[in-house]
Each structure stands twice: as structure tokens, then as C-alpha cells.
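Sequence and predicted structure below; questions after.
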Amino acid sequence: MAKHKIYTMSVAKVYPHYITKAEKKGRSGEEVDEITRWLTGYSQEQLDKQLEQGTDFETFFEAAPALNPSRKMITGVICGVRVEDIEEPIMQEIRYLDKLVDELAKGKAMKKILRS
């Protein structure tokens, strides 16, 4: 089976859209970074490097230093699909990030977004 197109897409091409979505709703790019670091275990320096290098989504999540075990608490619908029901691991990680950015843009408190 062929890989989904998003797997080979650069995270750096999509990331500005996450930030724009958050900023349109009065949130910040720093909060998007915080969410991404929480999810993946990247430090800010490592995250910046991944974006600078144009790393694709598949590599970005496969190389993540420490995927947060609490990410399994992320539930709900994104793009018409329940994130907890997605069977492909990389697609599920991508959708977890999408869902967290959605929650941020909807005004949810960071404490709740980060499942603390």
C-alpha cells in the first residue's frame, strides 16, 4: 500500500498553518511549540532544527525523542475521524498534533490540552 501523501510532506510547510490558526484565535506560536514539544519530547532547539531541515512528518514522529504516553488520552474527531480509532501509528500521531492545535484554537486551557 502506498504511503499517505502527508507522511512525505515537510512539517515546516504545515507548521506555519498551525501557528496562524492559533494566532487567529488569540493564542500564540509559543503555545503551538509547547504543545508540539509536549507531544514529541523534542526540545525547542531540536524542534527548530527539524523545521529548519524540512523533515517530513513520518521522520519527525519516528525520530521523536519521547512520545508522551499521555497522548493516548487525546480523543475526539479530527477531519471526520476519531483520533483514538486511527490504526496507522504515524497517521495517529499527526492527527494527535492536529487535535491539540484545534483545542488550542478553540480556547481550551493549556493545562487541559496537555492532559495534566
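Received, thanks.

Please count neighbours and contacts with C-alpha atoms only from this point.
Will do.

Strands of this structure, start to end?
77-78, 81-82 (DSSP state E).

Please tell me how far the residue lying farthest from the centre of the chain sits from Leu114.
In the chain, Met1 marks the outermost C-alpha relative to the chain mean, sitting 24.3 Å out by CA atoms, centre = their mean. Met1 is 34 Å from Leu114, where distance means CA to CA, to the nearest Å.

how about Gln92, what does it touch?
83-84, 86 (CA atoms under 8 Å, 6 or more residues apart in numbering).

Oops, could you answer that again for Leu51 instead?
Going by CA under 8 Å, 6+ apart, the list of residues near Leu51 reads 11-12.

this is the comparison structure:
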Amino acid sequence: MAGHRIFTTSFASIYPHYVAKAERKGHTRAEVHQVITWLTGYDDAGLERVLADETDLETFFAQAPAMNPDASLITGVICGLRVEEVEDPLMQQIRWMDKLVDEVARGKKMTSILRTP
């Protein structure tokens, strides 16, 4: 069975939308970077590389250096779906990233976004 078309979308094509969303609400590219690196384990150089290579989302998550073990603590609704109930593991990872960026844009405290005790 073929995956959802978002799986073949490049990270580089959605990243500017994440940054624009955060900046429209008075937040920064650095905050977006912080939540993405927290989730995936990519460092700044790694993110720049996947952006330059136009890596698709399936590969982006498959090659993520270290998915954060606390990612399963990400809950809530994004695009009308509860992220904790998404069954496809890749789609759930994408929704986690969407949710983190949404929380940055809404001005949630970084300690809460990063699920820091």
C-alpha cells in the first residue's frame, strides 16, 4: 500500500511554513529549530543538510539521529486529529512536529513544549 503523499514531500518545502507561522506570532526561527532538534536529534548542520538536499519527510524521520524518547508525551489536537491516536508511526511523527511548531507559535513556554519535568 502506498503511503500518504505528505511522506514524499520535502522537509525543505514545509520548513519555511513552520518558520513563517512562528514569526507571524512573534517567535523565531531559532525556536522552531530548537523544537525540531529536540524531537529528531538533528543538530543545526544536520538540519541545514536535509534542507539543502530537499530530503523527503519519510527519509527525514527514518534518518533522524535520535528521536526523543519523550516524544510520546506530545498530546493534543492538530488538524482536527489527536496526535496520540494517530496509528501510522510516520504520520504520528509528522503530527508531533506540527504540534511542537504550533505550540511555539502559540507562545507556550519552551519547558512545556520540550516536555521538561
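Looks like it arrived, so ask away. If you're wondering where the values come from, they're calculated on a predicted model, not measured in any experiment.

so what number do they get for TM-score?
TM-score for the superposed chains, counting by TM-score structural alignment, normalised by the length of the first structure: 0.98, backed by 116 aligned residues with a CA RMSD of 0.5 Å.

before we move on, back to that, are any of the contacts of Gln92 of the first structure buried, and which?
83-84 (16 or more other CA atoms under 10 Å).

Check the first structure for its longest helix and report it.
helix 89-105 (DSSP state H).

Burial check on Asp70 of the second structure, number of neighbours?
12 (other CA atoms under 10 Å).

if we can go back for a sec, same list (the strands of the first structure) but as JSON lines, adding distance to Gly29 of the first structure.
Below are the strands of the first structure laid out as JSON lines (distance: least, CA to CA, whole Å):
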{"stretch": "strand 77-78", "distance to Gly29 of the first structure": "21"}
{"stretch": "strand 81-82", "distance to Gly29 of the first structure": "26"}
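
can you redo the ones you listed as TSV with mean neighbour count and distance to Lys5 of the first structure?
Listed next are the strands of the first structure as TSV, based on neighbours: other CA atoms under 10 Å; distance: least, CA to CA, whole Å:
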stretch	mean neighbour count	distance to Lys5 of the first structure
strand 77-78	14	17
strand 81-82	12	17
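
what sits against the spatially most central residue of the second structure?
Central residue of the second structure (CA atoms, centre = their mean): Met97, 2.1 Å from the mean position. Neighbour list for Met97 of the second structure: 35-36, 39 [criterion: CA under 8 Å, 6+ apart].

For the second structure, which segments count as helices?
11-24, 29-40, 44-53, 57-62, 89-105, 110-113.

Could you pull out the buried residues of stretch 44-52 of the first structure?
Buried-residue list, stretch 44-52 of the first structure, by 16+ other CA under 10 Å: 47, 50-51.

Run the chain-centre distance for it.
Using CA atoms, centre = their mean, to the nearest Å, the distance from the centre of stretch 44-52 of the first structure to the centre of the chain it belongs to is 14 Å.

likewise stretch 40-51 of the first structure?
Per CA atoms, centre = their mean, the centroid offset for stretch 40-51 of the first structure relative to its chain is 12 Å.
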